[in-house]
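> no sequence on this one, just coordinates:
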């Protein structure tokens, strides 16, 4: 009997332990908490709204290596867009990029002097195999010298609102690797610096302002002077047995990076079913690891978040469905959103969102009323999506963008005629007198 009781006790304990283990392993629902990234710094961003879906020490400034070239790419594409150069513009190679292309510090394509290269040839070599010589040649073409180009890089970084940055050259190499050729105005041992957050914001501007950048970053190979150059991004849909295991559905960019100081870095981007995500991992331990950790981030973003209509067009906040109107034929007018609010929502968090109404104070008189006449659909403020949950990483831009829509009147309100306004004024006059007398009489007692 005692033996049976003892056996039953241990059986009960085993069942309880098993149940506890199952409860403690909620699976994908808590993917963020169990997302163990082997990277010093990382971030994941929704490319449409700028919403940050995940972050790990995103504000640490680290050498970004060749991810620096995303800024060079941006400035080249901007110059093309503004008509300063075209894809067919040609240039020749000066001594400095020629030396870099032949140096053992860089896996250069081996440039030739006294030969015309098109902007497209140079750009593809820069974007696809991260060539340094072609990058410098483009910088010199646009700004006259790399030193002047670096000034442009820092000015554009400030304009974009990058929170943490330092650009000292166009390539991402350490200035010490450039020797006497380090850009004028920079320190000889300086490094480019970016945080994961800044790299993601730079990528956000690149893919949204110039989506044609993805047409090139997604190319697995390109031809350059009779040689086939293979993209350093192993997450593209390779047939190559060495890279195939790293392929990730939807990946079409963006920029790898490696130096001794930076370690292995990668800014990735992928699109599935109309949703684009941007990821950054910095200081991973190997070429393979930067892609493995990126896959974790992207898989988390695509599996755990869905772009949903959180509040429909015409939505009215329950306690603020109307506003008072002065000098109108109606005393109030209903208000509502003029568009649906959509956002990337984590599974199970639909109830964690609300909206805040921001009424334009310039539309109101001193009594907090709208003043007639009012048109139907007249904008009187905005409706902003707000998050009431715990894991709020904010927005890469610091703005709400697609999470803010206009609030408008749902009907027109005509201005009352002079007789109605006069009678209303008389009524208010006697009402004020009555109130004053009433208050006085009450004071007697």
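Cool, the structure landed. Values in this document were obtained by computation on a predicted structure and should not be read as measured data.
> only C-alpha atoms for contact and neighbour calcs from this point on.
Will do.
> confirm residue 88 sits in a strand?
No: for residue 88, which was evaluated using DSSP: H, G, I helix; E, B strand; the rest coil, the result is coil, with no strand membership.
> what sits closest to it if chain neighbours are left out?
The shortest distance from residue 88 to any non-neighbouring residue, by Cα to Cα, 6 or more residues apart in numbering, is to residue 118 (5.3 Å).
> cool, and residue 346?
Looking at residue 346 with Cα to Cα, 6+ apart, the closest residue is residue 305, at 4.3 Å.
> got the contact list for stretch 131-146?
In this structure, residues lying in contact with stretch 131-146 by Cα atoms under 8 Å, 6 or more residues apart in numbering are 69, 72, 76, 79, 91-94, 97-101, 106-109, 111, 119, 122-123, 125-126, 149, 169-171, 183-184.
> want to compare, so here's the second one:
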């Protein structure tokens, strides 16, 4: 599911500038999830090891809730042991009788995309990978993803399990998602568990360092600044490659207080060939475009009063109106020079006002009476990955002062005044009618 402030097309400037060579692609603001560019973003495609972002999410969530501890030890099941011996797949070899801490399995998964280590984590959390796959699909639904299907925890094709794939899934199946769904998962992952970046940005690490089993792990994200296709500010997030999915990559980078997330699925070079370089080149296109053409701007300042709505009428109060303003500012990433193309829009809380648009005293200073959001003046589409992200570009509107409730005598006299005012108005209207 995605959320829009305005209907329309993806900005033509992005379409003209990018032309990303991939079956599916998307570029979003990492703070709000505002969509800046998309290509076939709702097409359901293979994701390969980008799957591991969901396994990471469920692990980090389990650790946060105290269900799993980083120091907890795990002894490989037969499935995990056998899978770990396949060096043609991305793996760290595990011993059948070994004991491995959850943290080192997590690092092997996040840095080296180790498949057996990933299945091990699935078994720890779900009791079995079969059960864990159910948890993955349930969490995807909970996070508001659309266009997805998880059949295993690792992103392998089920044929690589040699008949031991999760029950209820097909022997040749593979995980699939749309680019929008992948970006939404990545958005939740880095915002709900920002510490994931510390591990995802590790360029190299030794697994089981100081033992006979030590193995060097080079991060598959070759856009990390220290690696082959180094990119300034790149610090995540997950690559993926299978014959079915092609060359895929979910990237995230930060510079000058801005963070962007990109997804490419089945990326190719100019000759139509897939490859490691292709997925990073196509990612670089989107990142360069984002950092060069977008800036973070304050669209609405703190204590801003919307024109013609600087106060709201009040009934039963010592004052007959109350001034209102925004509690804080609204910042959003916008195209350079287009700050002026957005307008603030006031939305009052229908539960707080009557049919005439009046608030009822008493009112406390700082009491929320509604919110202000922003909309484009020119009709261009502004869409967000999530409702939570969209709410980051709206801010509470509060009462600027106290309005005490008037006592019974004042209310009575005010009522009498209104009564005679209405009577006099009626008489006056009648008399005027005689002379028309």
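Received it, and whenever you're ready, just let me know what you need. Bear in mind the structure is a predicted one, so any value in this text is a computation, not a measurement.
> returning to that earlier point: which position in the second structure aligns with the residue nearest to residue 88 of the first structure?
By TM-score structural alignment, residue 118 of the first structure lines up with residue 101 in the second structure.
> so who does its match touch?
When the contact criterion is Cα under 8 Å, 6+ apart, the partners of residue 101 of the second structure are 70-74.
> that older thread, how many neighbours does the aligned partner of the residue nearest to residue 346 of the first structure in the second structure have?
Per TM-score structural alignment, the equivalent position to residue 305 of the first structure in the second structure is residue 294. Using other Cα atoms under 10 Å, residue 294 of the second structure is surrounded by 18 other residues.
> relative to residue 311 of the second structure, how far out is residue 294 of the second structure?
34 Å (Cα to Cα, to the nearest Å).
> ok, residue 85 of the second structure next?
To residue 311 of the second structure, residue 85 of the second structure is 70 Å away according to Cα to Cα.
> and what of residue 260 of the second structure?
Remark: distance between residue 260 of the second structure and residue 311 of the second structure (Cα to Cα) = 38 Å.
> with neighbour numbers in mind, choose between the two.
In this view residue 260 of the second structure and residue 311 are compared by other Cα under 10 Å, and residue 260 has more residues nearby, 25 against 17.
> before we move on, what SS does that one have?
Recorded secondary structure, residue 260 of the second structure: strand (three-state DSSP).
> what does it correspond to in the first structure?
In the first structure, the residue matched to residue 260 of the second structure (TM-score structural alignment) is residue 277.
> check contacts around its match.
Contacts for residue 277 of the first structure (Cα under 8 Å, 6+ apart) come out as 44-47, 269-271, 298, 301.
> elements contacting the strand or helix carrying residue 301 of the first structure?
Taking DSSP states H and E as the criterion, the element that holds residue 301 of the first structure is helix 287-304. Applying 3 or more Cα pairs under 8 Å, 6 or more residues apart in numbering; DSSP states H and E, we find helix 287-304 of the first structure packed against strand 41-46, strand 263-272, strand 275-284.
> next, the mean deviation of the following helix or strand past the first one compared to the second structure.
Proceeding C-terminally, strand 41-46 of the first structure gives way to strand 52-56 as the next helix or strand, assigned by DSSP H and E. For strand 52-56 of the first structure, the mean deviation from the second structure after alignment is 1.4 Å (mean Cα distance after the TM-score superposition for the first structure).
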